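K.L.:
Mind looking at a prediction? Sequence and model below.
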Amino acid sequence: EKLKVLKEKTSQEIKEMEGNVYSLFKERGKFEKEISELKAYLGRLKLQEEELKEKIYDREKEIISLEDKLSAIEEKLSEYKDLEIGEVKESVIKLREEINKAKREIKLIGNVNFRAQEDYEQELSRFNEYKEKQIKLKEESKAIKNLIEEIEAKKRKVFLEAFNTINKNLKRIFSFLSPGGRAEMFLDNEEDPFSGGVQLTVKPRGKDVQYLEAMSGGEKTLAALSLIFAIQEYKPSPFYYFDEVDAHLDEVNARKVGELIRQKSKEAQFIVVTLREVVASFADRIIGVSARGGISEVFALENKALEELIKRD
């Protein structure tokens, strides 16, 4: 029972830790998504800014070039104003059309967002802030993982120490209660003890190894008492109460149980309810209860008197 409580308590602590880790991972995923979106947005802003700058630069360069050409042509025209200059005029008209076209294209570009750089800096600052949070979350997540691993290692160590000690006690106690017999516990999964259960096998004297389901009532009683005493030796209690635990035992086995309780009574107090005189004979104090006329009567019985009764039988 105490192993079960320890296991449940530790499992609960791990579930809470796992819940915290899951929350941190969820929050980290949220930050990573926002960071990714910010990166994409910053990239688009930067690309748009570069494209606009490039278009403006090309158009302004083109206008300057065309205006230079126009000035040069007009200067030449002034020198040859009396000559036939029809072809030259056509060239000038063409140049003016190209200049006007370039100006129209600049207008189509619209107003340039001169705050793009400032927006970029702000978004970059937010990006760096989220990046720092992400790093911190990773560090916290790693710390929690390490803590969980440490707890798992300690839990496994404590459990195996308890299991091995109780198993050792079980073998010794059962061999006392059933001379020539053997009882042993084993794990369903030795690699991961907490993913499986604990099995108990018993080999009564002169019989094959059996599981509890296949044993008689008396054999089950001896196995159960052996396990109880094995656990209590690992975690002793100052007080024990047994209620007719010898009900399914024969005389020989009942005597062995009485002897064992007598031994253990040096370290703890036992109150045992029994109908077996052989078990009661090992008690320091005997209190009898009888019914007469529908009324229960309690009386003290000397151990010597009980021994005399046993001898008569």
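P.N.:
Yes, it's here.
K.L.:
C-alpha from now on. contacts and neighbour counts both.
P.N.:
Fine.
K.L.:
What segments of this structure are strands?
P.N.:
With DSSP state E, the ranges of strands along the chain come out as 182-187, 198-203, 210-211, 239-243, 269-273, 286-292, 295-301.
K.L.:
Next up, a structure to set beside the first:
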Amino acid sequence: MSLDLEDTIKGLSSKQKNIEITGESLKSAESNIKDTENKLEMLKESINNAEKDLENANRQKLNTDKKKDSLQTYIDINSEKLAELESGRDLNSLPAGSEQEEDREFIESISGINNEDIKKAIEELNLRIKELGDINMNAAKEYKDALDRLDFLGKQKADLENSIETLRGVIKQLDNVSKEKFNSSLAGIRQKFKELFTFLFGGGHADILNVVSRNFDEAGENEEQSDADLSGMEINVQIPGKKFSGINILSQGERVLVAVSLLFSIFLVKKTPFCVIDEVDAPLDYANNARYNKLIEEISNYSQIILITHNKKTMEIGKNIFGVTSKHPGISGIVSVSMN
């Protein structure tokens, strides 16, 4: 379960890194899209303005051409009139002052028009169009491609976020199962620990407490506790004739018996076919060693125990004894004795 949890956490970390990379790509794509949109809008505005100016210039040129045609017609009419005058025709047949007034108004209306000014205005408009530079005809396609890329990255981001939520749910479920199994096992271990402690010390009281540490921020102002806080176990014991205290102030032999009580309480909750004990009884006195030997004999009824010891009293409870001797320097020999 621990390996599965580690693999899950590694997978979560990898997904988070992918999200960060995708987020950066998404931000870059969004920035490029905004820049492209701004450039496209400015280009459209410039083209619209140039088209309007060119349209106005063409309209003005068309009006000028019409007025030039009208003026040419006026010139032709007056040329005919002049020819008639020169030929001696009767001017009384003409309406008095009618044509002269019409001609005067027409001449005044076109008096402010100059072909050079019109040509100059057209040249200025063409120059402004050239100053706009080359027009990117693929701007619309690039804009569409950028939008498609943005949509793709958005879907990838959503997929990664969904995966993270799924992994978090799995991790939370594993944490809950681990906590339930831990608390269930701890309850059994506590009970066995109390029994073995009382047996080895001939009385007293002992307990195992589940301790949850709390994390502080750097400023030390806020105190926060979460599922990620560290936790552990604290052992409190009261040896007969002494005050209730922790194991730090106990003697070496007393610490050994407390450790033996804890280890064998775990062993009794979850039994194994073999148990190897390496010189645990070294610091024990005669009385404590006798209690220790009784515990070993009790456990040996349902588990095979291998003891490494120099204590003769401990050797007496063994069914098979193997001794290592050195008859010659650098050469070891093994001697076995069956006590059955």
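P.N.:
Okay, I see it. Keep in mind it's a predicted model, so treat the numbers as computed, not measured.
K.L.:
Go through the strands of structure 1 and pick out the most buried.
P.N.:
Ranked by average neighbour count under the criterion mean count of other C-alpha atoms under 10 Å, the strands of structure 1 are headed by strand 182-187 at a mean of 19.
K.L.:
V158 of structure 1: what's it in contact with?
P.N.:
Not one residue lies near V158 of structure 1 by C-alpha atoms under 8 Å, 6 or more residues apart in numbering.
K.L.:
That one maps to what in structure 2?
P.N.:
By TM-score structural alignment, V158 of structure 1 lines up with K181 in structure 2.
K.L.:
just checking, A162 of structure 1 touches Q232?
P.N.:
No: the criterion here is C-alpha atoms under 8 Å, and A162 of structure 1 misses it with Q232 at 11.4 Å.
K.L.:
on average, how far is stretch 30-38 of structure 1 from the matching bit in structure 2?
P.N.:
Following superposition, stretch 30-38 of structure 1 is found to deviate from structure 2 by 2.6 Å on average (mean C-alpha distance after the TM-score superposition for structure 1).
K.L.:
Can you give me the stretch of structure 2 that that stretch aligns onto?
P.N.:
Residues 24-32 of structure 2 are the counterpart of stretch 30-38 of structure 1, counting by TM-score structural alignment.
K.L.:
what does the matching stretch rub up against?
P.N.:
The contact list for stretch 24-32 of structure 2 (C-alpha under 8 Å, 6+ apart) reads 146, 149-150, 153-154.
K.L.:
what's the most distant pair in these?
P.N.:
Maximum pairwise distance in those, criterion C-alpha to C-alpha, is 12.1 Å, between A146 and G154.
K.L.:
quick one, which of these two is more surrounded?
P.N.:
Taking other C-alpha atoms under 10 Å, A146 of structure 2 and G154 do not tie; A146 has more neighbours (18 against 15).
K.L.:
Show the contacting residues for that one.
P.N.:
Counting by C-alpha under 8 Å, 6+ apart, A146 of structure 2 has contacts 29, 32-33.
K.L.:
redo that, cut-off 7 Å
P.N.:
Counting by C-alpha atoms under 7 Å, 6 or more residues apart in numbering, A146 of structure 2 touches 29, 33.
K.L.:
got TSV for the strands of structure 1, with distance to K107 of structure 1 too?
P.N.:
As requested, those are arranged in TSV below (distance: least, C-alpha to C-alpha, whole Å):
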stretch	distance to K107 of structure 1
strand 182-187	82
strand 198-203	83
strand 210-211	93
strand 239-243	98
strand 269-273	102
strand 286-292	113
strand 295-301	113
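K.L.:
closest to L309 of structure 1 out of those strands?
P.N.:
Per C-alpha to C-alpha, nearest to L309 of structure 1 of these: strand 295-301, 11.4 Å.
K.L.:
packing partners for the closest one?
P.N.:
Here strand 295-301 of structure 1 touches strand 286-292, going by 3 or more C-alpha pairs under 7 Å, 6 or more residues apart in numbering; DSSP states H and E.
K.L.:
Tell me the gap between the strand it packs on and the middle of its chain.
P.N.:
In terms of C-alpha atoms, centre = their mean, to the nearest Å, the centre of strand 286-292 of structure 1 is set 56 Å apart from its chain centre.
K.L.:
just stretch 24-41 of structure 2 next, same as before
P.N.:
Distance of stretch 24-41 of structure 2 from the chain centroid (C-alpha atoms, centre = their mean) equals 23 Å.
K.L.:
Give me the buried positions along it.
P.N.:
By neighbour count with 16 or more other C-alpha atoms under 10 Å, stretch 24-41 of structure 2 contains the buried residues 26, 29-30, 33, 36, 40.
K.L.:
From those, pick the one nearest T314 of structure 2.
P.N.:
Nearest to T314 of structure 2 out of the buried residues of stretch 24-41 of structure 2 is L26 (C-alpha to C-alpha; 72.1 Å).
K.L.:
the helices in the stretch 1-150 of structure 1, which residues?
P.N.:
With DSSP state H, counting those that start in this stretch as the criterion, the stretch 1-150 of structure 1 has helices at 2-79, 86-109, 116-177.
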